[in-house]
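> I need the structure of the sequence given here:
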Amino acid sequence: MSLYCCCCGGRDLSPRRFGYLRNLPCSLLPSFASSRHPSTRFLPPLCSLPNPNLTVSPPAPANSNAAAATLPSVPRYREDGLDDEALDAFLADLSPKEQTVLLKRQRDWRRALHLLRRMRSLAHYLPNPFHYNVVLRTLGLARRWDELRLCWLEMAKDGILPTNNTYATLIDAYGKAGLVKEALLWLKHMRARGVSPDEVCMNTVVRILKDSGRFDEGERFFRGWCNGKVEFDVLETETDGSDSISPNSFLLTELFKSGSRAPVSKKIAPGVEDGPRRPRLAATFNTLIDLYGKAGRLQDASDAFAEMLRSGIAPDTITFNTIINICGTNGLLSEAESLLAKMRERRVDPDTKTFNILMSMYASVGNVKTVLKYYNKIREVGLCPDTVSHRIILQVLCERSSVGELEDAIEEMTKAGARVDEQSVPVVMKMYINQGMLNEANMFLEKHCASTGISSRNYAAIIDAYAEKGLWKEAEDVFYGKRGTRNKNDVVEYNVLIKAYGKAKQYDKALSLFEDMRNFGTWPDGCSFNSLIQMLSGGDFPDRAWELLGRMRDAGFRPRCETFSAVIASYSRKSMISEALEVYREMKALGVEPNEVVYGSLIDMFAEAGKVEEALHYFNLMEESGLPINGIVLTSLVKAYSKVGCWREAQELYTKMKTLDGGPDTIASNCMINLYADLGMVTEAKLIFNDLRKNGEADGISYATMMYLYKSMGMLEEAIGVAQEVQKSGLLTDCASYNSVIAAYAVNGKLKDSAELLQQMISRKILPDASTFKSIFTLLKKGGFAMEVVSQLESSYNEGKRFARQAIITSLFSMVGLHACALESCDLFLSAGMPLESFAYNSAIYAYGASGMVDKALNLYMRMQDEGLKPDIVTYIYLAICYGKARMVEGLRRIYGLLKYQELEPNESLYKALIDAYKIAGRHDLAELVEQEMRFSVDRPTDDDSEAEDC
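Okay, the predicted model is just below:
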């Protein structure tokens, strides 16, 4: 059934259409419909005034006296040095009401207090409660609690009894300062004096409870007030005897003592119980609706709105803003839009806050287009965007990385006389930094912060934006840069810069900054110590972290469990067992209970060391403490069992892990495969490996372990099959995974496949390690390289000689026919412009000779001699290969002559090289003669004078 409502234009307001208006009594709506508000849609916006910064005083009423007309000029007189005598004369001509207006206009608490005291010194001044209420409010907003206490004492001396307005003022002042407990204590004073809260005072209390999240207490206080009996006990706050008494609580005690000395007025203290009453102010319902909205009680908010209409109280702009905000918070966007339309129909004009709520509502769902629509709508209806409007629009544009639109919006703000709110500065800076526009970020910061300055919290946010990108130098520049009106860095800025240094691994700079804090008047807090300790622990500096943790305790800070955990984990990674246990014992001594991360680190540390008993001890402690046993801990135990070959225990634990949610992880499965591989248990390892492959969980370690198992068992075909599978799977991502496949190919004699994998590895910028070169030497031997060649290359690698790695890789590529790759590798050291050793020249001669570029090879041989390097056996072996390819028989004769006349030691590898070269050159006859000479020369004594026939 639809609800016909004249205030909504007769449109459908059924629960389906408008959830917050369900159960709305139609018969009571005409009273709301009759409430009309004058439209201001044709008034010029405030921002169109000639000077938007000018405070325009409202025109004085026609019946105001001459003294009231001069009130706006009083502040100027004070600045010009108006003495107290002249001021007294001026104040004496004002009526009490005009004096109240004058006090309200003072924005400085000192001036307001001085004016009140000058008024009290007048001969015919009658103490006025309104004067005291105004000054008490001014002092409360300025948080001048001691001055407020003195003003309260003067009020008591003047015999002025606190009224509901007084109590509401004090409760509001303390509540806005965040002193909720102290604000509610004023209710005790009211109860002691028998003062029953009026509607304004009640609304103030409910609003404070709402803002502090105490929704149920706020509702109960409201209901008690409506029922005629205020439940003061509802607001009793439990105090812990261990808590220290705050200075404000002490001041309140003194205030209450002085207030209680005044006589209780019979007029205001007949008792705190009144008859049932109903709220009559829109502000009360606004507070109640907002309370229900913040508590998530939408039906109650709807009922409160219906009760407001039923009571004949016309909703105002704040009412609609509150309900629109509730709709937006709960994702009811269409209902919020409908409410905006109803506002206009009822001539309740939206204000800037209305549009801010709508902008924020659509920004939360990423609807940038609608956010921009309402931002432009603010000016279209004659209003001006405020700080919140600008903050929302800048946030939205930054999240979308719309640099051009953002800069246009900032320029428009600047032209309108507004400036970027300090809370928006870190947001804009973060966008520039994320986009890599560092110059623009610096210019923006200098323009909007250099002169005015922003809070430490926002400076810290800017530093953190740089830190997240690893830009520690830029973060440092902000920290040490010009601060406008602020020069001192707050501790939060130090903490964030320490974080920036930590992410960039600038540990010395972080420590230096930490030590310098005290010199600049800033003392480190617990966060400073925790950040630095965790940073050093993560950088594997556990001793320095442990020393700093001791300093943290000495400074009176209690380290958190996470801090101890970081130090223990750091010691565990370095297998420093005794030190890790010392930190654990200190942790327990301080009463800090270990968490699962601490126990996990200790268990894994003992597992890596193969100490099963110790690992099981801490596992049992973890179970006894009631902490959940996760898969990581169980994996560590599997690792511990596998280290000592306890396959049955490991198998039982692994089977138990299969019953848990998610089952065993890849690490645990790899540990089991490795355990079975060490024991030669092929079938068991294969079952787990196949499960991993079926679930898509097999990683490079899984494949590498299976290849190792198959190789060790002589199952070369299976090893090659796994190697080919991992090559196709895309799991070759690091040096270890490449090494396992290359090793499998090397064992099976797949030389070219191995070399091609090595080339792929190099092209991906993955540097070969010792295991890689070990496999390369195996490949060279299997490829028929002479032992002298392999020995020379191995020796150069082991001695760490310059260009040894490139020479070895060049030799492998040349051997398998990857000549382009070989020459590319060769060029790395030939074009380096640095002296080369014989092994490098030998490798280059072989590469060019094998590729058919014999002239280049012989030129390198001449260059080698020019640099004073004598050819060795390897050189002659490679020269023989070159001469053979070029059919240069005379060159072969010269090398043979060196052997014949014993200028070279008889060498079987060189003889074989000559034999092969003669065959390549087509001189099989000479090859046979050299072969015969080799059979005699290799075994005969070196002083044998017999000569072979001339070849």
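
> C-alpha only now, for contacts and for neighbours.
Noted.

> helices or strands next to the helix or strand in which K499 is found in the packing?
Following DSSP states H and E, the helix or strand that holds K499 is helix 491-503. Under the contact criterion of 3 or more C-alpha pairs under 8 Å, 6 or more residues apart in numbering; DSSP states H and E, helix 491-503 touches helix 456-468, helix 472-480, helix 507-516, helix 526-538.

> between those, which one is closest to M202.
helix 456-468 (35.8 Å; C-alpha to C-alpha).

> between helix 491-503 and the closest one, find me the angle.
Relative orientation of helix 456-468 and helix 491-503, computed by axes from the mean of the first three to the mean of the last three C-alpha atoms, to 10 degrees: 0 degrees.

> now the second one, please; I'll put the structures next to each other:
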Amino acid sequence: MLKQGVAPTTVTFNTMINICGNHGQLEEVSLLVRKMEELRCSPNTRTYNILISLYAKHDDIGMATKYFEIMKEACLEPDLVSYRTLLYAYSIRKMVGEAEELVKEMDERRLEIDQYTQSALTRMYIKAGMLDQSLLWFLRFHVAGNMTSECYAASIDAYGEHGHTLEAEKVFIWSQKQKNLSVLEFNVMIKAYGIGKCYEKACQLFDSMEQHGVVADRCSYTSLIQILTTSDQPHMAKPYLKKMQEAGLVSDCIPYCVVICSFAKLGQLEMAEDIYWEMIRHGVQPDVIVYSILINVFSDAGRVKEAISYVDEMKKAGLPGNTVIYNSLIKLYAKIDNLEKAQEAYKLLQLSEEGPNVYSSNCMIDLYVKQSMVGQAKQIFDTLKKNGGANEFTFAMMLCLYKKIERFDEAIQIAKQIRKLGPLTELSYNNVLDLYAIAGRPKEAIETFKEMVRASIQVNDCSLRSLGNLLLRYGVSRLAVGKLEALVKKDASNGLQEWMLALSSVLEVDDYDHD
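You can find the predicted model right below:
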């Protein structure tokens, strides 16, 4: 345009500034402003409004303020857009002083403050901890009598979201004096009661809607049901779910799902099932999340028959599984030692984007350990180690596998790796102790035994039997071992000390023999 000798107009520059700014090209914006000066193309109010908006959007509130002042210096009067844009920018940054100065200017010029700006400043005062000022600000518009339902709802929501339930109640009560009371005010007040953990009040308010001539909508029901289920009160949510269904407001399985999930979380599986079958009776199709909840909770409870029945129901519905389902299935099949089915689910997990989690991988290792399938177990073990997911339980199972098939050198290497994980649990200590005893490694066995006694870690019966066999191997009589076993049951503290002495004597003989 410039090459062809055509002078850009202010409108052209405004368009270019807006386009560049919206693409984050603020340097280009500065060049365009300078070019306007060079060409003596005077910016207008819209130019400055665009600049104020762009810099506020890119969090440069200083430049936004600067252009507001430049506009006034250029004898251009800021319009409603100018004030509203900058007021909103100040409000979300809790710049109370600056915002109040702008409001003062607007009042002097008798410019109307719209409901969005009013709500934004209410939130500003609330976030700044100035509750009294926020109420005074609200009352200014309430007393004027020109507030909409949306504006009342926004103010109630602002207080409710920040846990100021009493203030939210005040605004709600004031809103009732208006003739245009709508479902919006009720919905945000119910939400506020939920945040404030005033569950009974939330229910009472919902129940009072009809008296006020207000009909509950989908949001009213879902909000209350969500509040009650997340607070572990699915019994209270259940009748509202029924009312929602009767009102024809259930369009999907989500309301049923949250109630099922809440009952499942509390271990009330029969109630969870009742909600499921109620959903089916009403022709609402469960989704994969509903099935994953039921499969998982019944798997955890060891109720294999019910868990598998929901797997079958899901397949009948033609729903694809997901990682949650596959992990639950592996957990389920591991409990009933069904290696084949577990392998099928694990392969599907491996093909998924997320991949198997540590728990599922450990379940598979456990199944392979029971079948003495070393190669398959080691493959998963190595993958977990490589990914940094192997935990103490993973190592313990591999130790048990190598110990079971008497590959003691590999088992001892695993034992050394377990020690590097940090403080051992009772399970790992006993596994390591049992290994050293079975492998005929008295020195390591007694060192581990001493550590356990010092750390007050209980030595289990399996480990004591293995230690007893170790003593027998080194010539201690069965009678003496029997006395040690009886003593530790009668007096654990003294009994363990006697075991220590007996093992130490064996160790001295062993060291002497090796010398």
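
> measure the residue nearest the centre of structure 1 to K430 of structure 1 for me?
The centre of structure 1 sits closest to E468, judged by C-alpha atoms, centre = their mean, with a distance of 7.1 Å. E468 of structure 1 sits 10 Å away from K430 of structure 1, going by C-alpha to C-alpha, to the nearest Å.

> and E440 of structure 1, by the same measure?
E440 of structure 1 is 11 Å from K430 of structure 1, by C-alpha to C-alpha.

> could you do V567 of structure 1 as well?
With C-alpha to C-alpha as the criterion, V567 of structure 1 and K430 of structure 1 are 32 Å apart.

> cool, S791 of structure 1 as well?
58 Å.

> over to G884 of structure 1?
Counting by C-alpha to C-alpha - G884 of structure 1 and K430 of structure 1 are separated by 68 Å.

> swap in S389 of structure 1?
In terms of C-alpha to C-alpha, S389 of structure 1 sits 20 Å off from K430 of structure 1.

> who has more neighbours, these two?
With neighbours defined as other C-alpha atoms under 10 Å, S389 of structure 1 and K430 compare such that K430 has more, 24 against 21.

> translate that one into the numbering of structure 2.
Correspondence of K430 of structure 1 to structure 2, assessed by TM-score structural alignment: R123.

> how about C201 of structure 1?
By TM-score structural alignment, C201 of structure 1 lines up with nothing at all.

> show me the contacts for C201 of structure 1.
164-165, 167-168 (C-alpha atoms under 8 Å, 6 or more residues apart in numbering).

> which strands and helices sit next to the helix or strand that contains M397 of structure 2?
Element membership for M397 of structure 2 (DSSP H and E) is helix 392-404. Identification of packing neighbours for helix 392-404 of structure 2 by 3+ C-alpha pairs under 8 Å, 6+ apart yields helix 358-370, helix 374-387, helix 408-420, helix 426-438.

> returning to what we had before: where does the match of K430 of structure 1 land in three-state SS?
Under DSSP: H, G, I helix; E, B strand; the rest coil, R123 of structure 2 falls in the helix class.

> ok, it to L435 of structure 2 distance?
65 Å.

> which residue is the nearest non-sequential neighbour of C219 of structure 2?
Excluding the flanking residues, the one nearest C219 of structure 2 by C-alpha to C-alpha, 6 or more residues apart in numbering is N187, at 7.0 Å.

> verify the contact between that neighbour and S220 for me.
Yes. With contact defined as C-alpha atoms under 8 Å, N187 of structure 2 counts as touching S220 (5.4 Å).

> buried sites along the helix holding M397 of structure 2?
By 16 or more other C-alpha atoms under 10 Å, the buried positions in helix 392-404 of structure 2 come out as 392-403.

> ditto for stretch 370-382 of structure 1
Buried residues in stretch 370-382 of structure 1 (16+ other C-alpha under 10 Å): 371-372, 374-375, 377-378, 381-382.

> what span of structure 2 is it aligned with?
The aligned range for stretch 370-382 of structure 1 is 63-75, by TM-score structural alignment.

> list of residues touching the matching stretch?
Around stretch 63-75 of structure 2, the neighbours that count as contacts under C-alpha under 8 Å, 6+ apart are 45, 48-49, 51-56, 77-78, 82, 86.

> neighbouring contacts of the top helix by length along structure 2?
In structure 2, with assignment by DSSP state H, the single longest helix is helix 492-514. Contacting residues not belonging to helix 492-514 of structure 2 are listed as 442-443, 446, 449-450, 453, 471, 474, 484-485, 487-489 [C-alpha under 8 Å, 6+ apart].

> at 7 Å what do you get?
Helix 492-514 of structure 2 is contacted from outside by 442-443, 446, 474, 484, 487-488, using C-alpha atoms under 7 Å, 6 or more residues apart in numbering.

> let me know the secondary structure of the equivalent of Y276 of structure 2 over in structure 1.
By TM-score structural alignment, Y276 of structure 2 lines up with Y584 in structure 1. Here Y584 of structure 1 is helix, with the state taken from three-state DSSP.

> so what's the residue count around Y584 of structure 1?
Neighbours around Y584 of structure 1, by other C-alpha under 10 Å: 21.

> quick check: closest non-adjacent residue to the residue nearest to the centre of structure 1.
A500 (7.3 Å).

> doesn't W472 make contact with that neighbour?
Yes. If you go by C-alpha atoms under 7 Å, A500 of structure 1 and W472 touch, sitting 5.4 Å apart.

> show me which of these two is the more surrounded one.
Counting neighbours by other C-alpha under 10 Å for A500 of structure 1 and for W472 shows that A500 has the greater number, 27 against 24.

> in contact with the aligned partner of that one in structure 2, which residues?
Superposed on structure 2 with TM-score structural alignment, A500 of structure 1 falls opposite A192. Residues near A192 of structure 2 by C-alpha under 7 Å, 6+ apart: 157, 160-161, 165.
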